[in-house]
Structures are given as C-alpha cells and as structure tokens.
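Trainee: structure here, sequence nowhere to be found:
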C-alpha cells in the first residue's frame, strides 16, 4: 500500500478543493480514502461528511439532494459526483471522533481505513465487499513488510 502523493491531481479531488471548504470541517469518506492510500486506482465519485462552515458553504453552492449512501439530505456537485453530507450512515459515525482518526494526505482529511472498513461492512454492497477484501490484502501486505 503506497500513499498517493499526487492525490490532489485527481479531477474529482481538484473539484472538491475548488469548492474551498474549510478542511477542519469536512472529512473525505466513501472509496476516496482507498484511492488516497493507493488501494484503488480510480473512483467515480466522492462522499464528504461536513459540519459547520464547510456544510454552510456546501449548502450555499450545491444542489440539494438525497444522498445515495445515506438516504439523508445531501448537497450535490458536478451531477452528484461529489456528495456532501451533514450526517453519515448511522449515529455511530460521529464527526469529531472520525476527524481525530483522519489520515491527512495532500493536506486533505481522509477517513481512516478502519473507519472506511466499518462503513463498508455496514452497507455490504458488492463493491463494498470487494473494497473490504482489498483493504484486508493491503493491510496484510503492510504488516508483513513491517515484520520482515
């Protein structure tokens, strides 16, 4: 597993950065952390959990919608390829706790891999099962390298 140091070059990440949301008030979730950690080579959308100033700005700039991951209120950008949520899929995902565990890559806050795995285990869609296997494979590879 290799951190994607060029993460800010990805077109969707560039669009997210262009929104100029306050980075202390949002967390990049969904499959994007897998891209940032080099587990995935591409993503088709970005899910963002936001609060405070970041949520307010998203509401000012975005199009109100129902989120595809949470069925709760969301703000859409670029045809829904970026979805900004105020709440995540269940009350157990508390923004402050998630942010404490965030991985900062390219000066952007990405949900930690254990938090992404917990989210994907909760949904268990076919793509989540594939992502969970990839997280497990890459975590095992890193652990084996540390031991050798």
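Mentor: Nice, I can see it. What you see is a predicted model; the values in this text were computed from it and never measured.

Trainee: only C-alpha atoms from now on, for both contacts and neighbour counts.
Mentor: Fine.

Trainee: who are the packing partners of the helix or strand hosting residue 49?
Mentor: Taking DSSP states H and E as the criterion, residue 49 maps to strand 46-50. Strand 46-50 sits against strand 26-29, strand 82-85, with contacts defined as 3 or more Cα pairs under 8 Å, 6 or more residues apart in numbering; DSSP states H and E.

Trainee: centre of the chain to the first one, how far?
Mentor: A distance of 5 Å separates the C-alpha centroid of strand 26-29 from that of its chain, computed with Cα atoms, centre = their mean, to the nearest Å.

Trainee: alright, now check it against this:
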C-alpha cells in the first residue's frame, strides 16, 4: 500500500501540521519502511506550530509514560505528544533528526531500535528483530 493512502497517515496529513515541527515515532517508522503492514495508532512528537494545532483540537492530558502531555485525535488513531519517552532525545532532537519518507518526517529506525531495546517490552521484541534485520540488510 502507498504510505500516503494508509488511513492513519491520511488522518495525520489532514491536520496540516508543519513538517518541520513534528516527527512520527513509535511503530510508525516500521510502517514507513514496509517492515509492518499495520499499526494500532500513530505516535507523533510535536513542537511549536504543530503542537499548537494539535492542542487546539483536543484537550492535552498526561501521557501514559507520565512524561509530558498528549493529545488524542481520530478516536485514538493519532496520539500527539509534546515529548517522547523518558531517556530519549528531547523533542527538538527527535524532530531535527527526522528522515523524510514521502515527505513525512519519521524517526530514524536506529532511534526506534534504541528505545525499543531500552523499553524491552514483550510487544517490542518482534519489532526489534525486524529493525535489526532491516538495518543489517541495508
């Protein structure tokens, strides 16, 4: 499937967030690289204008990690955070290091791998192996 045709990507793009003020994190980069065909939602880290737009659309609430705030949109398909997980780069670092895939900013897979390994949750194990295999093949 064309990345821009994915329903969650279409919802994200409909927000018209400035691409220099956000990055798709979580498992979204695996979707962008074709390593996963589906994701349960898109996690987005936003700053500046992108955060202003997101926080004008719904109430910002505490993030599940207890680290910062989040806005939930499109019945939970899009979760926009003002910062990412504890122990990761700050929002500016994540956004500034984004790689554009079809014009959409995504966290580099090396960054995704680092936080999935640090979290070491059972649900991340398959993603860790997929990323390692992909990075090793590139």
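Mentor: Ah, there it is. These numbers were taken from a predicted model, which means no experiment stands behind them.

Trainee: TM-score for the pair, please.
Mentor: The TM-score (TM-score structural alignment, normalised by the length of structure 2) is 0.90; 137 aligned residues with a Cα RMSD of 1.6 Å.

Trainee: where does the strand holding residue 49 of structure 1 end up in structure 2?
Mentor: Following TM-score structural alignment, the aligned partner range for strand 46-50 of structure 1 in structure 2 is 42-46.

Trainee: so residue 113 of structure 2 sits against residue 131, correct?
Mentor: Yes - under the criterion of Cα atoms under 8 Å, residue 113 of structure 2 makes contact with residue 131 at 6.6 Å.

Trainee: what lines up with residue 107 of structure 1 in structure 2?
Mentor: Counting by TM-score structural alignment, residue 107 of structure 1 corresponds to residue 103 in structure 2.

Trainee: correct me if wrong, but residue 11 of structure 2 is in a helix.
Mentor: Yes - applying DSSP: H, G, I helix; E, B strand; the rest coil, one finds residue 11 of structure 2 inside a helix.

Trainee: for it, which residues are in contact?
Mentor: Contacts for residue 11 of structure 2 (Cα atoms under 8 Å, 6 or more residues apart in numbering) come out as 74, 78.

Trainee: counterpart of it over in structure 1?
Mentor: With TM-score structural alignment as the criterion, residue 11 of structure 2 matches residue 15.

Trainee: still on that earlier bit, out of the helices and strands packed on strand 46-50 of structure 1, which comes closest to residue 101 of structure 1?
Mentor: For those, proximity to residue 101 of structure 1 was assessed by Cα to Cα; strand 26-29 is nearest, at 10.5 Å.

Trainee: circling back to that earlier point, average gap between the strand holding residue 49 of structure 1 and structure 2?
Mentor: Once fitted to structure 2, strand 46-50 of structure 1 is off its aligned match by 0.4 Å on average (mean Cα distance after the TM-score superposition for structure 1).

Trainee: thinking again about what came up before, could you say which of the helices and strands packed on strand 46-50 of structure 1 is packed most deeply?
Mentor: strand 82-85 (a mean of 27; mean count of other Cα atoms under 10 Å).

Trainee: average gap between it and structure 2?
Mentor: Looks like 0.6 Å for strand 82-85 of structure 1 (mean Cα distance after the TM-score superposition for structure 1).

Trainee: what's that strand aligned against in structure 2?
Mentor: Under the criterion TM-score structural alignment, strand 82-85 of structure 1 matches residues 78-81.

Trainee: residue 101 of structure 2 and residue 32 touch, don't they?
Mentor: Yes - assessed by Cα under 8 Å, residue 101 of structure 2 is found in contact with residue 32 at 6.9 Å.

Trainee: comparing the two, which shows the higher neighbour count?
Mentor: Shown here are residue 101 of structure 2 and residue 32; by other Cα atoms under 10 Å, residue 32 has more neighbours (21 against 13).

Trainee: identify the residue of structure 1 aligned to the more buried one.
Mentor: Aligned by TM-score structural alignment, residue 32 of structure 2 pairs with residue 36 of structure 1.

Trainee: ditto for residue 23 of structure 2
Mentor: Alignment note (TM-score structural alignment): residue 23 of structure 2 maps to residue 27 of structure 1.

Trainee: centre-most residue in structure 2?
Mentor: residue 25 (2.0 Å; Cα atoms, centre = their mean).
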